[in-house]
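In: structure of the sequence below:
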Amino acid sequence: MQVLMMELSVAVKLIQEGVSTTKLPQQWVDLGAGTGLFTSALASLLPKGSSITAVDKNLSALNTIRLNNADILLNLMEGDYTEIEFTEMKSGFLMANSLHYCEDQVRMLQKLKHYLRTEGRILIIEYNTAVPNTWVPFPVSFERLTTLAAKAGFTKTDLLQSITSKYQAGGMYSAMLQ
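Out: Model prediction:
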């Protein structure tokens, strides 16, 4: 599938297998949410009573997020997601094209793991490349993610989906860390 500008249906496809199917409310954080494409995709998959905190440095982008699911509570948080400390355990973290901005990726994953519930998970969407560029300064190929996750203490790294990309020859992938 060639993806030029990602649509909601593609975002849903990328993360669907990684979202727990429990009917109990879940608490998620979307790190680097931007205008909320993946926030909306996640909201479409969560059970009633769940919440998503969308974090981004760009408040204007955050303020454009609109969920199509009124049963999901949306919290907006302006700030640098690498510096935020959480006060509660989370069901999951979503990092769609944001881990490649972290220089110390192992430390970031360790920090998130600390705030995950026992059954929690981290969903990662990244370009499958090892070559840095202006827009992807610290690339995270799936092979590299597997190594990073193990160093951060995760015992399971599953490749969920792969799609082609106009921007990277290696395409994009989604993965789940547990």
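In: please count neighbours and contacts with C-alpha atoms only from this point.
Out: Noted.
In: longest strand anywhere in this structure?
Out: Using DSSP state E to assign secondary structure, the strand with the most residues in the chain is strand 116-127.
In: buried ones in it, by neighbour count?
Out: Within strand 116-127, the residues that qualify as buried by neighbour count (16 or more other CA atoms under 10 Å) are 116, 120-127.
In: do stretch 68-84 as well
Out: Buried residues in stretch 68-84, counted by 16+ other CA under 10 Å: 72, 74, 76-78, 81-82.
In: here's the other one to compare against:
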Amino acid sequence: MELKDAIALVQNGGINTNGSAAWADLGCGGGLFTAALASLLPANSTIYAVDKAPVKLQNNDFPAGVKVQPLRLDFVANELPFQDLDGILMANSLHYVSDQQGFIRNVSRHLKADGCFLICEYDTDSANRWVPYPLSYHSLLRLFHKVGYTTIERLHEHPSIYGRANIYSVRISW
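Out: The predicted model follows:
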């Protein structure tokens, strides 16, 4: 996937463009979606780019005024070191979490009252070694409704290079 495709997936995802914002990208990998998010945030914003592998952001050409703070941390097993986030981005990372309901309940504590999740996932419920705990769009709806979220907006879809299931994006808020 290219940066323009990642931007298209997360555009209109409840990203505040007025004033500064604080976001976390959980499971950031090489930072493709971190860069996409950074391109949409206003100056003086911060993104915590979190991954359990050493964070080596592929794209260091972030917009001026957007601070990207890499953090090597297992976002499932460890307590997150930040609070009052405007949003949590999880692009192809929630499917690595075995207890998704417990995880969502726990990580929601790090959001502001009007904060949101921005999730990108494969639209499948068929597991494989790369997607051990898949979340089709309908499974994601059930999961977040169980946790108490009421607003789930499907944003965009992009074909997967693997040809099995498209990647969808959603914005989720209370």
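In: hmm, who's touching the longest strand of structure 1?
Out: 14-15, 18, 89-100, 139-141, 168, 170-178 (CA atoms under 8 Å, 6 or more residues apart in numbering).
In: and the residues you listed, which of them are in strands?
Out: For the contacts of strand 116-127 of structure 1, membership in strands holds for 90-96, 172-177, with DSSP E as the criterion.
In: ok, back up a step: farthest-separated two in the buried residues of stretch 68-84 of structure 1?
Out: Ile72 and Thr82 (24.6 Å; CA to CA).
In: check which helix or strand the residue mapped onto Met77 of structure 1 from structure 2 maps to.
Out: Alignment note (TM-score structural alignment): Met77 of structure 1 maps to Leu71 of structure 2. If you go by DSSP states H and E, Leu71 of structure 2 is part of strand 66-72.
In: one more: Ala35 of structure 2?
Out: Per DSSP H and E, Ala35 of structure 2 falls inside helix 32-40.
In: any idea how far Gln83 of structure 2 is from Ala113 of structure 2?
Out: Counting by CA to CA, to the nearest Å, the separation of Ala113 of structure 2 from Gln83 of structure 2 is 11 Å.
In: over to Leu89 of structure 2?
Out: In terms of CA to CA, Leu89 of structure 2 sits 14 Å off from Gln83 of structure 2.
In: and those two? which has more neighbours close in?
Out: Between Leu89 of structure 2 and Gln83, Leu89 has the larger neighbour count (other CA atoms under 10 Å), namely 27 against 15.
In: the helix or strand that the longest strand of structure 1 is followed by vs structure 2 - mean distance after superposition?
Out: Toward the C-terminus, strand 116-127 of structure 1 is succeeded by helix 142-151 as the next helix or strand (DSSP H and E). With mean CA distance after the TM-score superposition for structure 1, helix 142-151 of structure 1 departs from structure 2 by a mean of 0.5 Å once superposed.
In: can you count the residues close to the counterpart of Ala149 of structure 1 in structure 2?
Out: Aligned by TM-score structural alignment, Ala149 of structure 1 pairs with Phe144 of structure 2. Counted with other CA under 10 Å, residues neighbouring Phe144 of structure 2 total 20.
In: and what of Thr151 of structure 2?
Out: Counted with other CA under 10 Å, Thr151 of structure 2 comes out at 15.
In: excluding chain neighbours, what is closest to it?
Out: Closest residue to Thr151 of structure 2 apart from its sequence neighbours, by CA to CA, 6 or more residues apart in numbering: Ser173 at 5.2 Å.
In: is the one you found in contact with Gly148, as I believe?
Out: No. Ser173 of structure 2 lies out of contact with Gly148 (CA atoms under 8 Å); the separation is 9.4 Å.
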